[in-house]
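S.K.: got a predicted model here, sequence first, then my questions.
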Amino acid sequence: MDSNGTRFLLLAGAADFHQRSRQCVWDAEAGALTLAPAGEPRLPRLPVDEALALWRGATPYVLDDHGQIARLSADRRRVEFALGWPTTVWDVVRAARVPGDPAAGDLAGATLDAVDAPPGCTFTDLHLGGSGLLAAPFTDGGSVHGVLAVHLRHRWQARCPTPIGAVRAWVDAADQVWLLAATDLMLCTGAPLLQPYTPRADRFEPLVVEPDPLRCVWQQTLPGQRGVLALAADDESLFILALAVEGNDAAPRQVVFARPLAPSATAAFSQHALPEELPLAVDLAALGGQRVILLPPLENGAARTLRRDCPVVSLATPTARLLPERWPRRSEAGVRFVRQRDNLVRQLADDGVHRLYRLAQARYRPSGRALLGEHPALDSGTPGVLWDRVYLEASIPPGCTIDVGARAADDWDALADDADDLYEAQPAPLWSPLASELPFATGRAAPLAGRSGLFEVLLQRPNGAVREVRGRYLRLALRLSGDGRHSPAIYALRVAYPRFSWQTHYLPDHFQQQEAPSARLPAEAVPANGADLRERLLACFYGVLTPLEDRIAAAETLLYPHAAPRAWLPRLAEMLGTRLRPHWSEQRQRRWLSALGSLQAHKGSFAGLCQALDLITDGAVGRGQVVPVELFRLRRTLATVLGVSFDDARHPLTLGTGQSGNSIVGETLILSADQATEVLALFAPGLAPEGNEREQVEHFFDEYARRLTVVLHGPARALQTVVEEVLPELVPAIVQWNVVASEHPFVLGLSPLLRIDTYLETQPPPARVRLDESRLGRGDLLQNPVALSPENARPMAPIDPRGDWA
């Protein structure tokens, strides 16, 4: 609401700009309404029977972290690997022997056994994911079914039976194995012990040796379909590609089932029918945002090099929608996506494994129409309201235009017709030099004269004696046009109502409007009457002067740290007698200015120091990662060196575990008067000669009473420079301070005595051993690489973010 009481309705998101037309779409990445992309995927059209034959004989491939590739052997009895592609040398993957299997007869098998299927069984699929877990379901075609899991880092093997045979497998980020059968979905979890355990009869043994063995947890029946084809997942959802019930062998239809990636057998499936015009796909992969990419086999002949794109579909609606994007392949050496732990889309070409990228060349529809005001409705709540103007935060590149049409009525049913000729054309949007008409607001589009920033449209009818746009409800028709390479973008739209009329409020009655707008526009051109002309002329001045009045009325905003513009923060700091470090984040600067009054009231005290450090470290003091400790710990009482007394509950050394002022914790910290000499001798032997012990003890206490140590725990070590920068201003000059960084979190008064980790937090995973940095027994571990062949592990070349087609 502005200073005159004019309100506005805001449209600023995907739900607000929802409209039925596909000519204009909401670009989630740009956060704007744009013309729909016009890219036409070049999809192969291999006959259905040939595509299904390729699917039946397809070999799954996986890629490890070092560029080594693995597949199922020709007889599907073993998992074999090669150091690169193309290659003719394949070797079997090896890991520890599966518990219960007979010992190998050769020396190589006695150390690492081959990864193969049980006798009489063959593998049906292969997938690598999670922390390095390789999963391969197997079956004998009869009653024996299961899955073999191999961890490439720990090199263990484990098998578990399943109720039915699986045809596809997927390992998610939590090392859960999802198995897809013809009619069911199964979930397997667990892992064996990292070291073999042998029970002994002369001691008590646990009832269960393996607390979490690999096992099948549950199975869930799939919705109706004629056959499953592929399985994929992202961080949130699981996707299944299947043949739909509606199709037949000659003209199959495909469907994608989606369900949350949650370990629950009751999660519901959503069904998304694929468009009929798509070719038969034999594999799929997830792109995130409810988008999946499909893999149709390439054609034979000359078309093989012409139509090489993979279709991408959106599953946001019950019927999947083909997106106008191009994801080309170089060639085709396999009709399955190559799976890797990072879950990026890769495909096996003749010259190696390549990641697929979307072609970045922009192509848009030449024009598009978007109708706004249906969901949600632009409802003023007042019949006969006079709609004022439309503000657009938009970008209009050269060669592009945005045209606005408007309709208003008191009856919603009167606006149901969407015909173009019913929307009254509005003047062209006028660029404003203001970032926003709202006081001190930063616009969503960077200001660029005539092209980007804030645009304004004064709502009016194009013909008639009275050209007011009146009615409770308003609908807008936006016509976007471009040159095919660029598109206008609308980031936000605000509709102001009711119009504050200067003519009505400040001029005599004989200047007022005496007529009402006609129900329909006249067929012939009718000039506006004098009152209407004055009304719109004054409204133009209103649009320029009112934002200035609003900024004056809201000038107090500049004095609020959380509301002032960022450019004003240094001036506000100068007014408050402080300065802001330019490298501080904006939120840290605002919090510092907001708490400045409290900091001044407690400056020089321990509480003020803790508050200030908590602000500049973004809450690290409250989280316990930064602990200021005054070295008064040898005093008998808990009085601070800065003159503030606090109880044991806030003691930084013990965090409330002390018993009294005489004994903080443990025998080594008893500070009674008769043991002062002994304690003094432990910490400063030179200050404890015979005689005058009391004077020496008092001198020792006074010396330590003016010392401060700031302990940085774990992640807070990165804040050492920030802390050291501000301590000279926060600590009194008579107090000596230093900063100590520690890798391991602990409570100072407890951890040395109890020899346990007394600071509760999530245990970070062990790091790899680093030369000249790691300490023996301090957490760093020698770790196997996640590699099919660890002895041949080599660093992979970095992925070019521009893609293979750069």
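M.R.: Cool, the structure landed.

S.K.: contacts, neighbours, all on C-alpha from now
M.R.: OK.

S.K.: point me to the residue sitting farthest from the middle of this protein.
M.R.: G691 (68.6 Å; CA atoms, centre = their mean).

S.K.: okay, one more to line up with it:
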Amino acid sequence: MKNVNGARFQLLLGRGDWGRCVDSDAAGALPLAAWWSGASSPAAALPATLPAWDLGRDELMLRPRAIELPATLAETPLTLHARRGAAADRHGNVYRIADDRRSLHVASVGSGNDSLFWPAEPAGCAPQRAQARLAFDTHAPAIAATPETYFAMAVTHDDWLVVAFERGALRGLLSFDLIAGGQPLDTPWPDAVPFAPFDMCARDGGGVWILDRENLRLWELDCTLAIVRSGQPLAPLAPEVVDDFQPLSGPQRVHAAVDFPGGLDLAASPGWVMDPIAVEPGLAGSVWLLDRDELSQQSRVVRLRRNGQAWSRDASDWLPGLPAPAHDFVHAAAPRWPCADAASAKQLFVSTTVGNQVHVFDVLDDGPLFALHELPQLYPLRRYGGRALIVVRGDGRYDSGLALPVWTLFVQQPRARFETEADLVTPVFDSGELGTTWDKLLLDAAIPAGTTVKIWSRAADEHDGFEDAFASPSGAAQLVGGWNDEPMPLLRPDGSELPWLRRDAVRATRREAGQGTWELLFQAAQGRYLQLKLRLRSEHGTNTPRLRALRVWSPRFSYPQRFLPAVYGEDEACANFLERWLANFESTLTGIEDKVARAQTLFDARTVPAEALGWLAEWFDLALDPAWDERRHRLFVRHAMDFFRWRGTVHGLRLALELAFDPCFDPKMFDGPRDGDEGPRRIRIVETYRTRLIGALAAGDPGAAPLQGDALQLVATQTAWTPAEGSTGLVDRWARWQGRTASSSEQLAPFPLVSPANDADAWVAFSRSALGFVPAAGAQERARWQAWLLARHGGREQVNQQHGTAYASVADIALPVDAPSNPQAAADWAAFSERSDGAWTRARWQDFLARRYRRIDRLKTAHGTHWSDFHLVALPDALPASRAAQTDWLQFEGQLLAMHRTAHRFSVLLPVASVSAGPYELEERLGLARRVVDLEKPAHTVFDVRFFWAFNRVGEARLGQDTQIGAGSRAPELIPDAVVGRAYVGASFVAGPPMNPSMNRGASHGLLQ
């Protein structure tokens, strides 16, 4: 980027640029990135003068110091006898082993109470309760007389609570189903296999890891609690047996011997572990062991990974930051410490026997690399009892040490301490021109009170001189005159020198003292190549300067050389002073000229400042929605002409709705409709006319599907009736539909287009099957004609008398098939035809015939009638006699009326992808969609806005290219959170993270695999 005077800057921004800086100007100096990644040496060997990188804020800073809380005289060191198993389920309920190891307790997240979980009966009450229960229930399970002792527990990823127990001489596992409830599954352990579980944790994919500290063995159990073979068999369970039934030919059928699979023998590999005390699931299917050496008072973390049938072991270095042996550890989420370089959002928390704080480590677990980097964070533990460190909904917690423990969250105490000084040397900047006069240095930084940033520079025209200078400091002094001391940078009052960024910088300066753009003018930096040395300093170590970006500008635009006579440069000392003094004015004026020169950026939606987007949108008479983010504002303004091009179309409506609802809007939608615009979770616009032939489901509207009772409507695929069959063919079809044969008199009579009173449902179903629709226009017109005649003449007898007819009942009064020959009947029909009620359908029928035949004589010939004018032609209430009349009626009522009913109507369907969406939120979405559509739709159209389920439901299915098959009935979107007033008992669960749907909850539990 160049300014109006031709000067340009070179930039250091982000970790990649700052990581190319080196830690000193001595020979063999390492880049900062090598120190930050931990590839150069362990964390304990980091020099105190090394700057750190703030990952959270993307800034360079002084290196933080670790804070150690010393043990007090009143604190008793923790021992492993204080450890008790504890674990939390996905909802936050914490299960623990009591201090006497004879019962299990649960701390409910809802009530906050700590209550007995198992055994179901308190000690001493079991025999009496058992006798009373057996008196009423002969199938009640017997209660064990021998009390159980519990050692370790874990909650699996598929919601099983697994507890290791001892009952007399019997040892094994209890498995509680935390979803279905009920009695636990008892899985005994063979007596011949040593089993002394000390710690347990959940295994990825279901199951548990069990650490046997006494026998130095690690057991891996899958989701069915079957042991995954990791070593040699330990004990035979069943000998080889010859089957009683043998084949007539071939080899003998033998049942192979069954042995007990062995776990991973930690003692068989010398040096792997010394004294493992805790187990925790690692990354990518690995498992971590907390190992310690009591003699040397050191601790470490060992990673074990399965490679096929073999196991590999990687151990971290002995943790130097621990003042005492480790006591427990947990891998949990925590607020990110900014200077760490970790691949995971979780951190490792390790407690020691001191028990007054947890030490935090970032874990580097990437294939063959495994290392721990201690973070200088202070997480104090108040009244830690040493029972357990657990993970509750991803967060690390510890017990309070009370009789009824409260599981307290790890909370960082913001007590920051920093090293007092750090040095770095930048890469070599190349101006590309010999003898360049470097102009100025600008730092986007926060330099609060009590901190400073000192800068030195050196420049030369030969790049080889810089390379030699790194190897020979004395040569550097000869080549470039050593480091030149530059003045202290000053905070610019008007913010950044870059156009359109100043206002943001001014606001930042107000938010935090010392934050903004700092500037210094180079005093004597001349040469093609430039290098800088920076020293960050904190007076008391309680605060740190933070550097975000560094910009070096060159070459300097010299006002004395451009605008003053040469006489002003004859005196070297005065010329240097004048050059630097006028450079201050040049910097101010150049900023103003830059804004003028770059005014075109205000007219491009991609570069215009955010505060000017509304002004640019007004050029198109647009009003930007304040609820949109800046990205959507820019896209909308940038594609305003494309938006107006599609306005009023289906794609234009979808475009406006996607802009309003989709935060990840795809700008390619402005190009036009695409196949992917109608996905299972996308907004749908269904034009009603499309549902005439293919149905609502096929058109994309699952909520408008007609139902018969509780089932979907079934439409048989068959050939529809055509006028070629005549009325006789339709009558025969109707008789076959009723399961009979039509009589000769029925075949002579026309098929009624009015529903019969005695078999209306069958007639409707038959009409849909044979005609494709249910006739209704003639029946409605007939009812109006009957009502009008009765009101005009006073009754059926009077109608018969005036018209010369012999109707047996009012229901028999039919519409005229031809022009009435009776004068009174003709007069009545002419008067009725002038009425306005029902005139729309009648007028459409008469207009349809007039457009088709043009002259009334053609209609008479085609229909075989004697109507004198088109406006007198009656709607048929029975199938017409001639084929032409039948064709006209079929097209009119089967197609034209259906088109009129569905023309200019459409439905907007908003997806609902979760059953837990609140009613207020849904109503708000509906209101917003109505406002958007009402603004963008064509004026003559009518619409409605509804929701549709973005997944298949029982009784409703639409299978096509956009169909997605979910996780079934245990999918998170089908299991709403239990909220009072919005959920039913038994239809939802307490809110929590969704379980893995791939877990097999129906598998049987056992110890063999």
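M.R.: Yep, that arrived. Since we're looking at a predicted model, the values are computed, not measured.

S.K.: re the thing from before, how much space between the residue farthest from the centre of the first structure and P260 of the first structure?
M.R.: Using CA to CA, to the nearest Å, one obtains 78 Å as the distance from G691 of the first structure to P260 of the first structure.

S.K.: name the element H359 of the second structure belongs to?
M.R.: Per DSSP states H and E: H359 of the second structure is located in strand 357-366.

S.K.: buried ones in the helix or strand following that strand?
M.R.: Next helix or strand after strand 357-366 of the second structure toward the C-terminus (DSSP H and E): strand 369-374. Across strand 369-374 of the second structure, burial judged by 16 or more other CA atoms under 10 Å covers 370-374.

S.K.: wait, which of these is closest to L322 of the second structure?
M.R.: When these are compared for distance to L322 of the second structure (CA to CA), E374 wins out at 9.7 Å.

S.K.: what's the nearest residue to the closest one if we skip its chain neighbours?
M.R.: Nearest residue to E374 of the second structure, sequence neighbours excluded (CA to CA, 6 or more residues apart in numbering): F361, at 4.3 Å.

S.K.: what are the ranges of the strands in the stretch 1-150 of the first structure?
M.R.: 7-11, 24-27, 32-35, 61-63, 69-72, 79-82, 91-92, 94-95, 113-114, 122-123, 127-129, 133-139, 145-151 (DSSP state E, counting those that start in this stretch).

S.K.: swap in the stretch 251-400 of the second structure?
M.R.: Counting by DSSP E, counting those that start in this stretch, the strands of the stretch 251-400 of the second structure are 254-255, 258-262, 264-265, 276-281, 287-293, 298-307, 310-315, 326-333, 346-352, 357-366, 369-374, 379-380, 389-392, 395-399.

S.K.: what of the stretch 401-550 of the second structure?
M.R.: In the stretch 401-550 of the second structure, the strands defined using DSSP E, counting those that start in this stretch lie at 407-409, 421-425, 429-430, 440-446, 451-460, 484-485, 490-491, 515-521, 529-538, 546-554.

S.K.: do you know which of those strands lies nearest T76 of the second structure?
M.R.: strand 407-409 (20.4 Å).

S.K.: which helices and strands does the closest one pack with?
M.R.: strand 395-399 (3 or more CA pairs under 8 Å, 6 or more residues apart in numbering; DSSP states H and E).

S.K.: and the strand it packs on with strand 357-366, angle?
M.R.: Orientation of strand 395-399 of the second structure against strand 357-366 (axes from the mean of the first three to the mean of the last three CA atoms, to 10 degrees) gives an angle of 150 degrees.

S.K.: and strand 395-399 of the second structure, how far out from the chain's middle?
M.R.: Centre-to-centre, strand 395-399 of the second structure and its host chain are 26 Å apart (CA atoms, centre = their mean, to the nearest Å).

S.K.: isn't T187 of the second structure right next to L170, touching?
M.R.: No. With contact defined as CA atoms under 8 Å, T187 of the second structure does not count as touching L170 (10.3 Å).

S.K.: the residue farthest from the centre of the first structure - that's part of a strand, no?
M.R.: No. Going by DSSP: H, G, I helix; E, B strand; the rest coil, the assignment for G691 of the first structure is coil, not a strand.

S.K.: state the distance from A513 of the second structure to A345 of the second structure.
M.R.: 31 Å.

S.K.: once aligned to the second structure, how far is the longest helix seen in the first structure on average?
M.R.: Secondary structure assigned by DSSP state H gives helix 530-553 as the longest helix of the first structure. Following the fit onto the second structure, the mean deviation recorded for helix 530-553 of the first structure is 3.3 Å by mean CA distance after the TM-score superposition for the first structure.

S.K.: and that helix with strand 452-458, angle?
M.R.: Per the same axes, to 10 degrees, the angle that helix 530-553 of the first structure makes with strand 452-458 is 140 degrees.

S.K.: quick one on the thing from earlier: for the strands of the stretch 251-400 of the second structure, which one sits closest to T542 of the second structure?
M.R.: For these, the distance to T542 of the second structure is smallest for strand 379-380, at 18.1 Å, taking CA to CA.

S.K.: equivalent range in the first structure for the closest one?
M.R.: Matched against the first structure by TM-score structural alignment, strand 379-380 of the second structure falls on residues 327-328.
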